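In: My questions are about this predicted structure, shown below with the sequence.
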Amino acid sequence: MGNKDKYQNDSAKIDRQNIRDVKDHGKVAAIINENVNVNNFNFADFIQGFLNFFRPEDREAKVRSELLKGIKVEVVQRLEDSLQQNQLLVNQYLELPMFSQNEAVGRFERKKIISLPPETKIIDVFYRRDVAGKLLILGKPGAGKTTTLLRLAKELIEEAENNVDAPVPVIFELSNWQQDNLSIGDWLIEYLKDFYGMSDRRFNRSFLSGRKILPLLDGLDELGLVRQRLCIEKINNFIGEDIGTCLVVCCRDEEYQEGNFRLEKLNGAYCLQSPEEEEIYRYLEGLGKVDLWEVIQNNSQMWELANIPLFLNIMVTVYQGEPIYNEEQLFAAYIEECLQRMPTDVEKREKFFSSYTQEQTSYTQEQTRHWLTFLARQLEAENKTEFLIENMQPSWLENNVQKLAYRIIFGLVVGLIFGLIFGLIFGLIYGLIFGLIFGLIYGLIFRVEKIEPKQAFSFSWQKIKKNLILRLIDGLIDGLTFGLIFGLIFGLISGLIETLLFGIIGILIDDLTNLLIDGLILGLISGLILGLIYGLNTDIKLKHTPNQGIKESLKNSLSISIITTPFFLLIFYFYSLLDTGLGIKLALDEPEFSLFLGIIIGLHSGGLPSIKHFSLRLILWQNRLIPWNYAKFLKYSAQRRLTQQVGGRFRFIHDSLRKHFTGNKPVTSLSPQLDKNYSLRIIIFLIILTIFINITSCIYPITPQAKIFTPAIQTNNLVFSDIITHKWRNLERGNLIDFWGNEEEGFQPYCTYIMPIIALPGETLEIQEGKVFINNQPFTADYIADLPTQDYDEIKVEVPENYYLVLARHPDKNNQLLRGLIHKKEIIGQVLFKIW
C-alpha cells in the first residue's frame, strides 16, 4: 500500500451545506441545516397545532420523530455493548471507481485508491463529493465493519435531530431479505413494518420515495454467493430508479470479491485493513497490557489473531497466561469468562446487573450454552441476525410429534374457550362437548402457519375503506362455514343425547337449514366489525420490551372483545324484535351470545396469535429447548455480554460469536438434574382431565325445593354430581342419585329428589315382619335401620331391567315408606360428594 495516494482530509471533505441535487451526475440530495425558531405559547397556535395533528404532513413528522428516537436508542445501545467499543485505530483506504470492471465498485476501466489516516471519521468519507452518500464498507470478519456503520449512523442521527429535512438513517439487516423476487424497495417497506412497527405500507412507500429514510444495509455476505449476486443486482436497480438516493452497504471483503458481481451504482468502497504493529502496541500499552504484547510477538498464532481488531479486543479480556491458538479457543475462553465474571462497581451502580445475586444462580453454564446454541441455530436456519421473542415460529419444532402436540394444545385451548362461552348459552354440557370436539378437530386439521402478532391500534379511515368490502366477503364465507360446522356439531350432540337415529337426521337437517341462514347474517355482522377493526391502524410502534408483540396482541384481543360485545348486544336487540323464524332467535336474545361473538372477534384480533405463541413455547420448553421465562434468560445473557438487547430485540454480541455457537456440538437434551420443569405429559393430562371433569360433572347448590332423603346432605349444601358417565356404567347399591319425580310412583312432579339406591335391576326386595331382604338375603345398613319398616309385614318388589329401586321415609307421613322404581333416563346424575 506504499504507493497509495496520500489523502488530505480537509481539501477533499465535502461542504455539506453546498450539496445540490444534480441528478445527471448522481449527487446526493440537498441536506441543509436550518435553525428552528421557538415561539412563545399562545392559545391560537395550540388549537391550530391540534387540528394540524390530523394532517398528512404532521403525521409524517410524528412518525419521523418516533422513528428517529427508536433508531437513536438502538445505535447508542449497540455501540455501548460492542466488543469493539475501545476503538483501535486501523489502516483504511478509499477505493474510487476510475475505469476498472473488476474492482469493488467498478463501472469504468481503472480505480483510484486513496489512503486515509487512521483517525479519519466515516462521516467525512460519506460526505466527500466523489462519494456523495453512496458508499460500500468492506473488511475482514472482526475488522469493525458493523461498528463503523453504527458510528456513521450515530453521526447521521445527530444531523437528523438538528435538521428536520435530513433523512433518518435506518439500519437494515440484509440477512432478513428472504424473498428473492422481492425488490429492495419493497423489502425496505416490509422491514419497516416488521421491525419498526410502521404498519402502513403505502405510507412507508411515500416515506421511502420522499427520501425521508437513508438506508444503511448491513450483512450482504450473510446471503451466500448466489443470493448475494441477486441482491447486488436489486440494489443496483433500486439506486438506478432514483439516482439521488443515498445508501450504504456493509459486506465482508472476501465474500464480496468471490461474488464477482459489483455494486456499480455506489461511488466508493471504504476498506478497513489490519492494524499496523505500532498501533497494536499503542493500543495494548494504553490498556496496561504490555505483557500481552510480548506474548503476541513470540506466538505466531496469537499474532495472526491480534491482527483482527475483534479478536484483539477479546484477547485483552480473556488472556490468563495460557496461549490461544485459534478462533474457537478464543471464543470458548470468552464465553467462560462471561459466565464466571463478577460485576464491576460501575456496572452495579448503573444497574447493569440488576438483581445480580438472584440472576447469577438462575442458570447453569450448561443450560446457558445449550439454549444459546439452539437460538443461534434457529437464527442460522432463518438466515437472521436479530431475534424477537414474539417472532418465534412453529418451524422451531424439531419433529412431527412436537408439531402434533402443538396443534392439539392450540386446538384444545381454543375449544375450551369456545366451549365455556357456548355453555353459557346452551348449557355447560353442550358447550363443553362442543368445545372439546371443535378443539380436537380444529387442532388436528389447522395448518401450522406463521404466527403474526397484532399491533396496538389507532383509527384510520383509509384502512377502513380498504378493508371493509374485503372483510364483508370474508365474513360471509366464515359465516357460512361456521354455520355449517356449528350445525353439524350441535345437531350431532343434540341427536346423541336426546334422540334416536331418526332424531339425529331430523335435527341435523333442521339445524343446518336454520343455522346456515343465521351464519350468513352473523357473517355479515362479523365482517362489518372485522372491517372496522382492520381499519384500526398504528403509524409506528417500536418494540421497547421483550415479547411486546404478543402482549399487545393479547391486550388487543381483550379490548376488542369488550368493545364489540355491547355492539352485538345492541344489534341483536333489534334483530330479536324481528319475526325471522331463525333457529337460534332465542339464543340471540341472550347476552351470553353477544359475549360469545365478541370473544370470537377478539380472537381474530390478536387472541389466536397469543394462543399459538403460548402453545409453541410450551412445547419448546417441555423439550428443554428454551427456558420457561425466555425474556429473563435473554436479559441474563445480555448481562453476561453474550447477547445484546435493544428494546425488545436481541442479537448475539457479534456475528462471529453466533457462528461459534452454531458450530458447537449438536443440541442434545439437557441432563435430567438440570431440568426442574414438569413433564408436558402431566400438563396435557391435567388439561384433558379438567375438560373431562367439566364435561361429565356438575357442581350445584341444593335448593329448598329439592327433596332430600339422606342426612349427609342438607339444603344449601354444594354437591358434586356426575351427570354423564352414570349412563354408561352400572350404579351400585347405596349410591345417591338425583332424579326427577314421577307422579305414577308417588313422587311430586317437577321436583328433584336425592335418594339412595336400595335394589338394582333384576333384584327382588322384600319386607317381612319389619325386616328387609334382597334376593332372600337379609339386608342391613345404617339408612335402613332408620326406616319405619316395623309396620310392614309383607312387601315384595321385583326390579325390572333399566330400573333402580329407591326407598326412604315418607316426608309427609313419618310412619310410612316412600318407594319407587326409577328408570335410568329419569336419573339426572349421581351425587358423588358434598363440597360444603
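Out: It's in.
In: rest of the way, CA atoms for contacts and neighbours
Out: Noted.
In: element containing Lys611?
Out: Lys isn't right for residue 611; it's Ile. helix 608-622 (DSSP states H and E).
In: which residues are contacting the helix or strand following that helix?
Out: Once the chain leaves helix 608-622, the next helix or strand it forms, by DSSP H and E, is helix 630-639. For helix 630-639, the surrounding residues in contact (Cα atoms under 8 Å, 6 or more residues apart in numbering) are 352-353, 359, 368, 389, 546-547, 627, 643-645, 650.
In: what's the longest helix in the protein?
Out: helix 461-498 (DSSP state H).
In: buried residues in that helix?
Out: 463-464, 467-468, 471-495 (16 or more other Cα atoms under 10 Å).
In: returning to that earlier point: helices and strands around the helix holding Ile611, which ones?
Out: Under the contact definition 3 or more Cα pairs under 8 Å, 6 or more residues apart in numbering; DSSP states H and E, helix 608-622 sits against helix 400-426, helix 548-577, helix 680-696.
In: picking up where we left off before, mind checking which of the contacts of helix 630-639 land in strands?
Out: 643-645, 650 (DSSP state E).
In: Of those residues, grab the buried ones for PyMOL.
Out: Here is the PyMOL command that selects the buried residues among the ones in strands among the contacts of helix 630-639 (16+ other Cα under 10 Å):
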select buried, resi 643+644+645+650
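In: Put this next to the first one:
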Amino acid sequence: MDEQPSKPKPNVLLRQVRRKKHLTQIQLAEQLSVSLDTVRSWESGRRRHPYPEQLEKLCTFFQMTTEELGFEATEETEVVFPKDSSALRHARINRRRMIRRVRATWIDGVLKESLHKAALIALGLQELPEALENPWRLTVQETNLPPRPLPPGTSIVEVYDDADGELLILGEPGGGKTTLLLELARTLLRRADQDETELIPVVFNLSTWAVKQLPLAEWLVEELFLKYHVPRQVAQQWLQDDELIILLDGLDEVADASRAACVKAINHYKSLHPIVHIVVCCRLAEYFAVETRVELQQAVAVQPLTVEQIDQYLSSAGKPLESIRKALEEDVDLQEMARLPLMLSILTLTYLGDGKASEGFALTGSREARRQQVLDRYTQRMLGRRAESRYTEQQTTHWLGWLASQMQKQSLTEFYLERMQPDWLGGGPPRHRYNTVLLRFIYAIESIVIISLFAWVRGGKIGNTATFGVGAGLLGQLGAGSGNTIWGWMAPGIGGGVEAGGSTGIVFALIFCLQILLISASGFPTISWKAGWHGFFQGVKSALITGGIISLFCVPIFIILGGGIVHGLVYGIGAGVFGGVLIGLLSGLLAGLRYETVPRSQDLEPKRPFRVRLLDGAIVGSAAGLSFALVDVALHIVLSSVIVYGTIAGFFCFVAFGFAGGSRLIPGLLGAIKPAESVSWEWESVAQHLPETLRKGLISSLFIALCVGAVLALISGAFYGVDYGVRYGLIYGLIIGLIIGIAGVLASLLNSGWSSRLLNEHQLDRPNAGIRRSVRNAAFAGVLFAPIGGLMSAACCALAFGLVGGLQGWPILGAGFGLVFGLLIGIQFFLIHGTIAWVKHYLLRWYLWRAGMIPINYRAFLDYAASRILLRKVGGGYMFAHRILLDYFASLHGEDTERASSPKEH
C-alpha cells in the first residue's frame, strides 16, 4: 500500500487573530521576519508545527497561547513523506501538468492573444468597500468607507496579496477586468512553478454555473473534469485540501435571475473553506443590480483610461495613429468610448493605416449605436485584411452570429468542436431527421454484426443434401462435421422445428442485446424482486404478441418454399415459437434490468409515427436479412434456404430493432454526445473496485441464468420431456448467465480503470482532437477486451457443454462460441466506448451544415475567423476575441432571425 499524505487542516484561529490586528499575511511575515510562504503554510495547515523560535515569536507578538493560535504543540514535528511514495509522486505529476495546462490555455492562448495587447496601459484601480458583504467588519469595527483610488502603478498582484487572496474585481464592459485577472494568474503560475508549496491558480468561467446551479464545489469538480480533464477524484481532493486558487471570471455572464444565487453559492463555499483563495470578476452594473454581495476581503474597480493616457498611447505610435488622435480630439463621445481599453484597441486595429480614417469616424446616434458602428467597421476591416478568402462577408457574419447565439444559449465562453450537442439543432425537422438517421444507422450496424455472426455459426444446408445443421458454418470449419451431430443429445433443439443449430440464435441474440445494455451502462444494474416481476410480465406479453405475428408471417413462406401445408405449419409455428421466446426473453430481461436504474418516464423512446417506425424496421430488417443471405451464399448454402432464413432473420430485426423501437437498447443513444477523450488506466483503481464488481456480477449472472434457463427448460421440456428440458435449460442458462456476467465485469472494470488519479498528458490541444482520440480509445478498449472476453467465454461454454452436457464435441463448441463471443464483446466495446460518439458528432455536423448553420469544413472556417482577430484559439477550442464581440455577433444573428421570420412585403 502507498503511504497517503495526511490532509492539511486549515488554521482558522491564526487567520482570525491576524485579521483582528488589521494585518495582511505580508505584514505579519515582515513583523516576524519570516517569509510570506511561511505564514501561508501556517494558515493553510501545510505546516502545522512551526519551529520553536517561530512559535515563540508568534505567541509574543499576539500575546496568546499556542492553543489560542490554533497550534497543537511546540515541538518541531515536520511531516515528511517517503521519497518513493506513489501518492506523493502522483501529486507532483498532477501539479506540474495542471500548471502547464492553465498556462497553455489562459496565458499563451488568451492573454498573449488578447485585443488589449494593442493598448497595454497601466490601468488605474479604485477600492470599493461598499461592494462587499464582509463579516469581519463588525469584529474590527470598520465603517462604510468611500471609494478610494489606489496609488498610481499599484499592480493587481499587490492588491491580491494585501487582500490575502480574497478579491473582487469590477469594471465596465471592455474595461480590462479579465486582462487583469489573467495577469494575476500569470504571476501566480510563476510562483507555483518555482515553489511547490504555493497554491495552483485555476481560471473558471461562471457562465456555465447557471445551467444546473450546483453547489460550487460540485460545479468546480465538473469544470475541472470537462475543461481541464482532471479526474474527478483528483479534483475533489484538491478542493477538499484547498490546494487551488480559484479565479472566477464572468459573474456578469450568469443570467440575471440566477446571479444572486450564484453569489450565495460562492459565499457558502467560502464559509466551508475559510482559508481558500478566491478572486471574482464582474461587470459593475450587473454586480450592483443584485442585492447579495460576495464575502471577500477587498474589492477594486478598474478605472477608465484618462485622456492623458489615451493621448500618450496614440502619440507613442507616431504618424500611423495620428488620424485617430485628431478624430478623438474632435469627437468627445468617441473620446469617451476610447477610455475603455478594448474600444481603444478596436479603434486602433480598425483604422490603423487607413488613409480615410477621419471619414470613418463620422459616427451618429446614441452611444450604443456608435459602438455598433465601430464594431461593424472593425468586422469589415478585419475580413478585408487579405484579398483572397473562400468565405464572403455575409457567410462569415451569419456563421459567427449563429455560433455566438448558441454560446449565449449554452452559457459558453470557450467553444470546442467536440462539445457540440444534438440540442444545437433545436427541436424542429433537422433534429428529428438527425435522430431518425442515427437510430437506423446504429441499429443497422448492430443487426448486421449479430446476424452475420449467427449465420456463420449456424451453418445450414450443404449442397443439394437435405441435412440441416452446422456443417457449412464456423463449427463445421473447426471440425464439427455436417449436420447437428456435434450437439449429441441436444440436437433436437428448443422444439417446434427449431433444431440445435437454429436454437443458437436465441443464445446469440440474448447475449448480444444484454452485452450492449451492460457495456453501455458501464456495469451492473440493481436486481430486485420488483424488477423481476416487472420483467416477467413484460416478457410474457411481448412473447405472445411477437410469436403470433411471426407465425402468421412465416407459415405462408414455408408452405410456398418448403412444399406442403404440414411443413409450413410445423416450421412456421416453430419460427413463431423461436421469435416469441427470443423477443419475450429479451424484452423481459431488459425491462427487469433497467427497472431500478432508468426512470419509467425515460424508459420510453420519443413517440414516432407509425409510418416512420415501419420504415425504421424495413431499413434495419433489410440490412440484417441481406447480411444473413450474403454469409449463407459465401458458405455455398442452397438458394431456398438463403431466402427463407434470410427473410426470417430480417423480419426478426425488423421487429426487435426497428419497428418496435430499439433505441431503449443503448441508453442515451439519442442524448448527449460523450466522446471517450482520454484513457489513463489505473490497476490500483481496478483492484479497489474488483470485490464489489464481482459481487454484482455474481448476482446478475444468477438472475439471468435462472430466467433464461427456466424459460428454455419449459419450452423445450414441453416438446421433449422434463429431463431434456431441465438439462437443456441448465446448459444455456449457465452459458448466457456467465457470458453476460463476463461482459458486465469487463465493463465495470473498464469504468473503474479509466478513473485515474493522474491527469492525462494530452489536452484538447488541437481542434476536434477529442473526437479523433475517442475512436482511438474505442479501438484500444475493443482490442483489450476482445481476447479476454473470448477466452473467458470459451472456458464457460466448454464447461457447460462438456461438464454439464457431456457432449464429446465440447472443445469445438467452446472454441467456436468463444471466438464469436469475443468478437461480439470487442465490437461492442469499440462501438459504445467512443465510436458511436464519433458517428453522432459527424452526423450532427452534417445536419448543421444542411441547415445552413455551419460550413462543411468547420475547423477551417474557425481558423479563418481566428486569423481575422474575430475569434482566438484557446488550446483546441475557440473564444470570441472579447465578450463584446460575442454579444455583437449574437445581435446580428437575432436580426437575421427576425428578418427571416417576418412576413415579406408584397
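Out: Alright, I've got the coordinates. Not measured: the values here are computed from a predicted model.
In: Compute the inter-axis angle for the helix holding Ile611 of structure 1 and helix 400-426.
Out: 140 degrees (axes from the mean of the first three to the mean of the last three Cα atoms, to 10 degrees).
In: Which stretch of structure 2 is helix 608-622 of structure 1 matched to in the alignment?
Out: Aligned using TM-score structural alignment, helix 608-622 of structure 1 spans residues 836-850 in structure 2.
In: post-alignment, that stretch versus structure 1, mean distance?
Out: Once fitted to structure 1, stretch 836-850 of structure 2 is off its aligned match by 2.0 Å on average (mean Cα distance after the TM-score superposition for structure 1).
In: what's the distance between that stretch and the middle of its chain?
Out: Relative to its parent chain, stretch 836-850 of structure 2 has a centroid offset of 16 Å by Cα atoms, centre = their mean, to the nearest Å.
In: Am I right that Gly588 of structure 2 is in contact with Phe536?
Out: Yes: here Gly588 of structure 2 reaches Phe536: they are 5.5 Å apart, a contact under Cα atoms under 8 Å.
In: Looking at the two, which has the bigger crowd around it?
Out: Gly588 (26 against 19; other Cα atoms under 10 Å).
In: And that one, what's its match in structure 1?
Out: Using TM-score structural alignment, Gly588 of structure 2 lines up with nothing in structure 1.
In: Dump the ones in strands among the contacts of helix 630-639 of structure 1 to JSON lines, plus distance to Val413 of structure 1.
Out: Listed next are those as JSON lines, based on distance: Cα to Cα, whole Å:
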{"residue": "Thr643", "distance to Val413 of structure 1": "34"}
{"residue": "Gln644", "distance to Val413 of structure 1": "34"}
{"residue": "Gln645", "distance to Val413 of structure 1": "32"}
{"residue": "Phe650", "distance to Val413 of structure 1": "30"}
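In: of the ones in strands among the contacts of helix 630-639 of structure 1, closest to Thr146 of structure 1?
Out: Gln644 (14.0 Å; Cα to Cα).
In: if you skip the residues just before and after it, what's nearest to whatever residue of structure 2 lines up with that closest one?
Out: Gln644 of structure 1 maps onto Arg872 in structure 2 when the alignment is built from TM-score structural alignment. Nearest non-adjacent residue to Arg872 of structure 2, counting by Cα to Cα, 6 or more residues apart in numbering: Ala866, 4.8 Å away.
In: Run the chain-centre distance for stretch 649-656 of structure 1.
Out: Distance, centroid of stretch 649-656 of structure 1 to centroid of chain: 20 Å (Cα atoms, centre = their mean).
In: Which parts of the stretch 51-200 of structure 1 are strands?
Out: With DSSP state E, counting those that start in this stretch, the ranges of strands along the stretch 51-200 of structure 1 come out as 92-99, 109-116, 134-139, 168-173.
In: Deepest in the core, which of the helices and strands packed on helix 608-622 of structure 1 is it.
Out: helix 400-426 (a mean of 21; mean count of other Cα atoms under 10 Å).
In: that older thread, what sits up against the match of helix 608-622 of structure 1?
Out: Applying Cα under 8 Å, 6+ apart, the external contacts of stretch 836-850 of structure 2 come out as 418, 420-422, 425, 430, 434, 438, 442, 673-676, 771-772, 774-775, 854-856.
In: Let's see that with 7 Å instead.
Out: 422, 425, 430, 434, 673-675, 771, 775, 854-856 (Cα atoms under 7 Å, 6 or more residues apart in numbering).
In: and those residues as TSV, adding distance to Asp632 of structure 2?
Out: Rendered in TSV, the data for those read as follows (distance: Cα to Cα, whole Å):
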residue	distance to Asp632 of structure 2
Pro422	39
Leu425	42
Pro430	39
Tyr434	33
Ile673	37
Lys674	37
Pro675	36
Ile771	37
Val775	31
Ile854	45
Pro855	44
Ile856	41
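In: Report the two of those residues separated the most.
Out: Pro430 and Val775 (25.5 Å).
In: residues contacting the residue mapped onto Asp765 of structure 2 from structure 1?
Out: The equivalent of Asp765 of structure 2 in structure 1 is His544 (alignment by TM-score structural alignment). Going by Cα under 7 Å, 6+ apart, His544 of structure 1 touches 647-648.
In: For Asp5 of structure 1, give me its contacts.
Out: 113-115.
In: again, 10 Å this time
Out: 93, 112-116 (Cα atoms under 10 Å, 6 or more residues apart in numbering).
In: Could you check how many residues crowd around the closest residue to Leu180 of structure 2 other than its chain neighbours?
Out: Residue nearest to Leu180 of structure 2 in three dimensions, not counting chain neighbours: Ile156, with 6.6 Å by Cα to Cα, 6+ apart. By other Cα under 10 Å, 20 other residues sit near Ile156 of structure 2.
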